[in-house]
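S.K.: Fold the following, please.
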Amino acid sequence: MSDVRRLPTPVAEAWDWQRHSACRGRDSARFFHPEGERGAARRRREDRAKAICAACPVRRRCLEHALQVREPYGIWGGLGEGERNRILATGRLPLQRTA
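M.R.: Model (predicted):
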């Protein structure tokens, strides 16, 4: 019998969750800050992105992915870069529900 543990997982199995995301088909600029964006403009864009994430059926899976691969930029699973970095530093997910 062959040992298949080292073989890559089928792409569909690893990424199929993305087909069900609330952000699918939306402009990615909503989720990633342009160069030089700061202050109130950044907070407004992030709040709009997080509102999309709040209703997403795969929010938890998205956040798990971002944490696992250490996504450096953008809103993933309803959390921004700083929020994800705090989770990675403490090893604890926030108390909010992440579906």
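
S.K.: make it CA atoms for all contacts and neighbour counts henceforth
M.R.: Fine.

S.K.: ok now do the most centrally placed residue in the chain, which residues does it touch?
M.R.: Nearest to the mean C-alpha position of the chain, by C-alpha atoms, centre = their mean, lies Trp76 at 1.9 Å. Taking C-alpha atoms under 8 Å, 6 or more residues apart in numbering, we find Trp76 in contact with Phe31, Cys53, Arg59, Cys62, Leu63, Ala66.

S.K.: structure for this one too, so we can compare:
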Amino acid sequence: MSEWRHRAVCRDQIELFDQTFDVNRRHHDAAVAICWQCPVRQVCLEDAMDYEMRGPGRFGVRGGLTARDRERAIRLGRSA
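M.R.: Sure, this is the predicted structure:
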């Protein structure tokens, strides 16, 4: 596991960040709120976007953005 993951605010709440919760607005809002207070949000977002640019797939909220938001950012050629 990457060193930054140990400092992530979500490290003990991973169930909020799985790929199925996008349909549950309450879980979505909770996950995004956790991300925006996290000291490693930017590195998490960069890791997710790097992973997704290689093609293995998208999942849940990472770095404060949903999979759909990250896909849009990748298409635009930038990160949040």
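
S.K.: rewinding a little: the residue nearest to the centre of the first structure corresponds to which position in the second structure?
M.R.: With TM-score structural alignment as the criterion, the equivalent of Trp76 of the first structure in the second structure is Arg62.

S.K.: distance of that match from Asp69 of the second structure?
M.R.: 10 Å (C-alpha to C-alpha, to the nearest Å).

S.K.: now for Leu76 of the second structure: what does it line up with in the first structure?
M.R.: In the first structure, Leu76 of the second structure lands on Thr90 (TM-score structural alignment).

S.K.: how far away is that match from Glu83 of the first structure?
M.R.: 11 Å.

S.K.: quick one: which of the two has more around it?
M.R.: Glu83 (14 against 9; other C-alpha atoms under 10 Å).

S.K.: out of the contacts of Trp76 of the first structure, who's nearest Gln18 of the first structure?
M.R.: Cys62 (7.9 Å; C-alpha to C-alpha).
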